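Q: Sequence first, then the predicted structure, then my questions.
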Amino acid sequence: MKILHILDHSLPLHSGYTFRSQSIFEAQRNMGYEPVVLTTPKQEENWKGDSTGRDVINGFHYYRAGKVEGRAWPVLYEAKHMVKTYRRIMEILKREDIGLIHAHSPSLNGLPALLAGKKTKTPVVYEIRAFWEDAAVDHGAYKEGALKYRLTKYIETKVCKKAGHVAILCNGLKKDLEKRGIAGDKITPVFNGVNPDDFAPCKPDEEYRRKWGVEGKKVIGFIGSFYRYEGLDLLVKAFGKLSRNDDGCVLLLVGGRGDGG
């Protein structure tokens, strides 16, 4: 069975969002499914290289929706974004024998997927990695409780209620959705993880250690985005307690406040 994934952005852009997506595709392929991918206009906003409308990356076919102009015009931009995504979904459904639509948050992906699924009688699964209204607050886009915050939360809840099933990143998201009236048996946690086969012990880079003054130290590292929802405050507090009893430890944080996640 072919599964059509609707993504905000994907490889070759690098973010936790794109890497998790790639791992999901690989897991589904290992289970005998055939993932097909569509990225929304957000991909073209962030990718500065050439765009052909269709790419093959690691053996997976990536369709592109194409760029949408008018980012300075709120609401109109989102409407154009969803219309273009919907039309591209319908094109792919006519071309490919799709058995399931797997839309990944935000609701700008979920709404077009639900409309296309209803029109073609194709079941839709909606996946939430994080609540985008809360992420937007962390990004400084707007304040918690603002009109756009409440509207985004309302739409995300509606998408979850309309989808056939909802996949989430952690039990915290499940508890929140249950409070919004989503039945618990309709929600499945799909936790983050790593493939141990992708990692192997290697010798430390001594030049790097000398450059940063961590020779002979135990390095505790974090690589990712610097946003509140990553829990870095807990990491810093835990390291503070640890370092009081072990001055041979150092904390290394690599990343920043970039796009995607």
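A: Good, I have the coordinates.

Q: Every contact and neighbour count from this point should use C-alpha atoms.
A: Fine.

Q: All the helices of this protein, residue numbers only.
A: Under the criterion DSSP state H, the chain carries helices at the ranges 16-30, 42-46, 76-95, 107-120, 132-139, 147-162, 171-179, 206-212, 232-245.

Q: Show me what the last one is packed against.
A: In terms of contact count using 3 or more CA pairs under 8 Å, 6 or more residues apart in numbering; DSSP states H and E, helix 232-245 is assigned the packing partners strand 249-256.

Q: now for the strand it packs on, which elements pack on it?
A: Helices and strands touching strand 249-256, by 3+ CA pairs under 8 Å, 6+ apart, are strand 218-225, helix 232-245.

Q: try it again with 7 Å
A: With contacts defined as 3 or more CA pairs under 7 Å, 6 or more residues apart in numbering; DSSP states H and E, the secondary structure elements packing on strand 249-256 are strand 218-225.

Q: Between helix 232-245 and the strand it packs on, find me the angle.
A: An angle of 170 degrees separates the directions of strand 218-225 and helix 232-245 when computed by axes from the mean of the first three to the mean of the last three CA atoms, to 10 degrees.

Q: this is the other structure I want to compare:
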Amino acid sequence: MVVESVSQDVARLELEKIPQHVAIIMDGNGRWAQERGLSRQAGHRAGTENIRRVIETFARYEVPVLTLFAFSTENWSRPRGEVNHLIRLIGRYIDRELKALHENGVRFRHLGRLDPLSPALRRRVEDAVELTKNNDRITVNVAFNYGGRQEILDAVRRIVEDGVPPERIDEELFSSYLYTAGLPDGDLVIRTAGEMRLSNFLLWQCYYAEYYVTPVYWPDFGTEEIEQALLAYSQRQRRFGGVVDEEGTRRNHRRGRGPTP
């Protein structure tokens, strides 16, 4: 079977071929529901149910960091009922899944701004972060009320507030002011539902990430699709603006420099 072949290929991947940070734009909940004659809310519920399975699969393949794009700063413009439903879902997800995630060694982090959320939901998110902060099987970042441009602006403001001299500002320092401080840059960005857009997601961190787009809607994105993505990633030659020789070895890579003309 094709599925068995893909699984066997992924199982043989060399450790260095496993991405250190996978970021997923979880798209297609509404279309998944529409094709089944269901409400968009039902699609979002199905998408939320899929999160545990996806986390477990990436943990099994020893991917250290997984970032899930759940709600963008632009999503506030959606119908109020849908927005309220999405906000309730994140709270319910924490209530239902936190114990199991903690017991399975998952470290939970939030990316984005918490201030528009209710005090009760903010506390639940903060408590989840605190409870799991020492877990080390896999770090799962949930990007909720997140925007890539907003993240960069927030970092700039904090640098200015801290009075950092201009000559001290470099990529390493700037990265330390981002929501993802202390985590590796993105290696692989996966987008479900076939759209070919960045959607304001991890603009700084994924500047040299490999992109993988699948037509599968997020509620149906499972182990087979994850293995296909990991296999595709393992077959890419990552140049980072440098040169790859005939043996596939990257040369002349200097982190932070643009592509070679």
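A: Yep, it's here. Only a predicted model underlies this, so the values are computations on that prediction, with no experimental measurement involved.

Q: How alike are these chains, TM-score-wise?
A: Their TM-score after superposition, calculated using TM-score structural alignment, normalised by the length of structure 1, is reported as 0.30; 127 aligned residues with a CA RMSD of 5.8 Å.

Q: out of the helices of structure 1, deepest packed?
A: Per residue and on average, the most neighbours among these fall to helix 107-120, with a mean of 22 (mean count of other CA atoms under 10 Å).

Q: Next, format the helices of structure 1 as JSON lines and append distance to Lys218 of structure 1.
A: Putting the helices of structure 1 into JSON lines (distance: least, CA to CA, whole Å) gives the following:
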{"stretch": "helix 16-30", "distance to Lys218 of structure 1": "26"}
{"stretch": "helix 42-46", "distance to Lys218 of structure 1": "37"}
{"stretch": "helix 76-95", "distance to Lys218 of structure 1": "47"}
{"stretch": "helix 107-120", "distance to Lys218 of structure 1": "42"}
{"stretch": "helix 132-139", "distance to Lys218 of structure 1": "31"}
{"stretch": "helix 147-162", "distance to Lys218 of structure 1": "42"}
{"stretch": "helix 171-179", "distance to Lys218 of structure 1": "32"}
{"stretch": "helix 206-212", "distance to Lys218 of structure 1": "11"}
{"stretch": "helix 232-245", "distance to Lys218 of structure 1": "11"}
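
Q: Of the ones you listed, give the one that comes closest to Val56 of structure 1.
A: Proximity of the helices of structure 1 to Val56 of structure 1 was assessed by CA to CA; the nearest stretch is helix 16-30, lying at 12.4 Å.

Q: by contact count, what packs against the closest one?
A: The helices and strands touching helix 16-30 of structure 1, judged by 3+ CA pairs under 7 Å, 6+ apart, number zero.

Q: if you set the cut-off to 8 Å instead, what comes out?
A: Taking 3+ CA pairs under 8 Å, 6+ apart as contact, the helices and strands that helix 16-30 of structure 1 lies on are strand 34-39.

Q: Just want the angle from the strand it packs on to helix 107-120.
A: Using the same axes, to 10 degrees, the inter-axis angle of strand 34-39 of structure 1 relative to helix 107-120 is 130 degrees.

Q: got the contact list for the nearest residue to Arg40 of structure 2 once chain neighbours are set aside?
A: Spatial nearest neighbour of Arg40 of structure 2, excluding adjacent residues (CA to CA, 6 or more residues apart in numbering): Gly30 at 4.7 Å. When contacts are counted by CA atoms under 8 Å, 6 or more residues apart in numbering, Gly30 of structure 2 is found next to Ser39, Arg40, Gln41, Gly43, His44.

Q: any chance of these in a markdown table, with secondary structure and neighbour count too?
A: A markdown table is the format used below for the contacts of Gly30 of structure 2 (DSSP: H, G, I helix; E, B strand; the rest coil; neighbours: other CA atoms under 10 Å):
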| residue | secondary structure | neighbour count |
| --- | --- | --- |
| Ser39 | coil | 15 |
| Arg40 | helix | 18 |
| Gln41 | helix | 18 |
| Gly43 | helix | 22 |
| His44 | helix | 23 |
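
Q: which among these gets closest to Leu131 of structure 2?
A: The closest of the contacts of Gly30 of structure 2 to Leu131 of structure 2 turns out to be His44 (CA to CA; 26.1 Å).

Q: Check whether that closest one really touches Arg88, as I assumed.
A: No: under the contact definition of CA atoms under 8 Å, His44 of structure 2 does not touch Arg88, with a separation of 10.9 Å.

Q: What's the separation between the residue nearest to Arg40 of structure 2 and Gly91 of structure 2?
A: Going from Gly30 of structure 2 to Gly91 of structure 2 by CA to CA, to the nearest Å gives 20 Å.

Q: Sort out which residues of whatever helix or strand Arg123 of structure 2 lives in are buried, please.
A: In this structure, Arg123 of structure 2 is located in helix 119-132 according to DSSP states H and E. Buried positions in helix 119-132 of structure 2, judged by neighbour count with 16 or more other CA atoms under 10 Å: Leu121, Arg122, Arg124, Val125, Ala128, Val129, Thr132.

Q: Dump the residues you listed into JSON lines; add distance to Glu151 of structure 2 as well.
A: Output for those, formatted as JSON lines (distance: CA to CA, whole Å):
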{"residue": "Leu121", "distance to Glu151 of structure 2": "21"}
{"residue": "Arg122", "distance to Glu151 of structure 2": "18"}
{"residue": "Arg124", "distance to Glu151 of structure 2": "22"}
{"residue": "Val125", "distance to Glu151 of structure 2": "18"}
{"residue": "Ala128", "distance to Glu151 of structure 2": "21"}
{"residue": "Val129", "distance to Glu151 of structure 2": "19"}
{"residue": "Thr132", "distance to Glu151 of structure 2": "23"}
